[in-house]
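1. A predicted structure for the sequence below; I have some questions about it.
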Amino acid sequence: MSRAALLLLADGRFPAGGHAHSGGVEAAVVHGAVHDTDTLEAFCRGRLHTVGLTSAALAAAATAGHDALLLDDAADARTPVPALRAVARRLGRQMMRAARATFPSDDLDRLAAARPQGAHQPLVLGLAARAAGLAPLDAAHAITYESVSGPATAAVRLLSLDPLGATALLARLGPAMDAVATTAAGAAERVTAEGVDALPSASSPLLDITGEQHAAWSVRLFAS
């Protein structure tokens, strides 16, 4: 197991396209829900326990070797908004290119062939983690970190926040990220006995609504 591989997957500079997405915070800024570091922290905590938890469990299940196509269908069912499904698959397609170049594997090749328009991004990351010799918990950690670091970084640009404050915010979220990753990996362990229904499906209706609205904007800084 390579901890360097985990750092690489979690690095915002990994060329998988995540830097172009705000994780919903751009819409939250425009609507006034996020306007300073405190409101950004509340946003990130909410996203961590909904989108972050659900995505981390899907990634962990993929790393554990469960059927990727079945998991991709499960991800669709947990992403009810068409705009966000399209984003997840676009990110998955970009992640697939980077993952196959960095951690070549038959699993990634099969998923790429079966989903030429892109699989959901957490599944691709999970298979990349598997190819790198990482554990399901590692994949869950990478996703939980991504679920909050993306919005935090985007908010710095959108609001001209102090980047030191945003980094301190992420540090405060550390224990919560650890707990969510552990819960997600535990759910992935139950898939063998219980099927994909064992995976969490925590919802965030406001993110769904604003995600659909954001996709229709003619002027925006981030793709989502």
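-> Done, it's in.
2. Please count neighbours and contacts with C-alpha atoms only from this point.
-> Fine.
3. next helix or strand past the lengthiest helix in the chain?
-> Longest helix in the chain, counting residues (DSSP state H): helix 136-159. Helices and strands here follow DSSP states H and E; after helix 136-159, the next one along the chain is helix 163-172.
4. if you go through this structure in chain order, where are the helices?
-> Secondary structure of the chain (DSSP H): helices at 3-10, 25-30, 37-47, 53-63, 68-77, 82-102, 106-114, 121-131, 136-159, 163-172, 174-189, 191-194, 205-215.
5. Okay, one more to line up with it:
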Amino acid sequence: MEIVSFYEKRLQDLVNNITEDQRLLKQYEALLRYETDPRALGRCEKEIERQQEFVTRYQQEYSELKQKIKDYQPTQLLYVDKQLQQMDEKINVLLKGQIAIYKNQHQMRQALLERYNTSEKVIIGSITQQLNQTQLVLTENLLQALDSNMVSEPEMQQMLAVLEERLPSLPLSQAGIAEIIKNPELDVRHKLKITLPIIPTLVEYEGEIELGSGFNIKSAWQLLIAKLQRR
């Protein structure tokens, strides 16, 4: 029985290690999602690769323990097997594509922020961190249309009026937007340039707007206004 207890202790240590590494993996994934420093993104990627090495060692340990105590701890062994599979799947997803997506989103956020001055970046930066890749593409398309004079003065006025009606529903993190909309010293175009990034956070639109080369600013603009008017 002492031998069994020894292997049971090893099994519990394995469970503890897996639990701790799952916690770390979630932290790395969160950092990838919101990190803005390319060097930090690189460090996260290396740490996730290390996690993959740990999983390989854990699987070897699990295989050995399974042969020793399969008749004593079947439930615990099944739990370990399931957790290792989940870790391995998560790591593969991150390394095979998700990291590239996060890096691309970082580049898109940086390019979007280049449109603004230093003080405006403080407001826009926190908003862009909330946007996923599709939302970033929509925001960029809207800003390009605005900069290219593809939106008429009445259309800009209409959008701004609708956004002003939504001010009470904005989260505290976007409080700076309310001050911009109400600022009498800014013209309509400038106000919209700063407020457009909040639109994707206020409406559901994915699948209804073509964001590729066929992007139609007129239909997209009217669809977004209609959706913003719905409470």
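-> Here it is on my side, so go on. Source: prediction; values computed, not measured.
6. Provide the TM-score value for the superposition.
-> Scored against TM-score structural alignment, normalised by the length of the first structure, the superposed chains reach a TM-score of 0.28; 106 aligned residues with a C-alpha RMSD of 5.6 Å.
7. mind listing what V25 of the first structure touches?
-> Each residue near V25 of the first structure by C-alpha atoms under 8 Å, 6 or more residues apart in numbering is listed here: 34, 43, 151, 154-155.
8. One more pass at 6 Å, please.
-> Residues near V25 of the first structure by C-alpha atoms under 6 Å, 6 or more residues apart in numbering: P151.
9. Spell out the residue ranges of the helices in the second structure.
-> Going by DSSP H, the second structure shows helices at 2-34, 38-69, 74-93, 99-113, 118-128, 133-147, 153-165, 175-181, 188-195, 199-202, 217-229.
10. got these as CSV, with mean neighbour count columns?
-> Shown next, in CSV, are the helices of the second structure (neighbours: other C-alpha atoms under 10 Å):
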stretch, mean neighbour count
helix 2-34, 15
helix 38-69, 15
helix 74-93, 15
helix 99-113, 18
helix 118-128, 16
helix 133-147, 18
helix 153-165, 15
helix 175-181, 17
helix 188-195, 18
helix 199-202, 17
helix 217-229, 16
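11. separation between P163 of the first structure and Y145 of the first structure?
-> Note on P163 of the first structure: its distance to Y145 of the first structure, by C-alpha to C-alpha, to the nearest Å, is 17 Å.
12. can you check D38 of the first structure too?
-> Taken as C-alpha to C-alpha, the span from D38 of the first structure to Y145 of the first structure is 18 Å.
13. ok, those two, which is more surrounded?
-> Between D38 of the first structure and Y145, Y145 has the larger neighbour count (other C-alpha atoms under 10 Å), namely 22 against 13.
14. Find the nearest non-adjacent residue to that one, please.
-> Nearest residue to Y145 of the first structure, sequence neighbours excluded (C-alpha to C-alpha, 6 or more residues apart in numbering): M177, at 6.7 Å.
15. can you count the residues close to the one you found?
-> 26.
16. Now do F43 of the first structure against I143 of the first structure, distance only.
-> 17 Å.
17. Have a look at those two and say which one is more surrounded.
-> When F43 of the first structure and I143 are compared for neighbours, I143 comes out ahead with 31 against 19, by other C-alpha under 10 Å.
18. Surely that one is in contact with A56?
-> Yes - I143 of the first structure is in contact with A56 according to C-alpha atoms under 6 Å; the separation is 5.2 Å.
19. what sits in contact with each of these two?
-> By C-alpha under 6 Å, 6+ apart, no residue touches both I143 of the first structure and A56.
20. what's around D178 of the first structure, how many residues?
-> Around D178 of the first structure there are 16 residues (other C-alpha under 10 Å).
21. Skipping adjacent residues, who's closest to it in space?
-> That would be H141: by C-alpha to C-alpha, 6+ apart, it lies 7.0 Å from D178 of the first structure.
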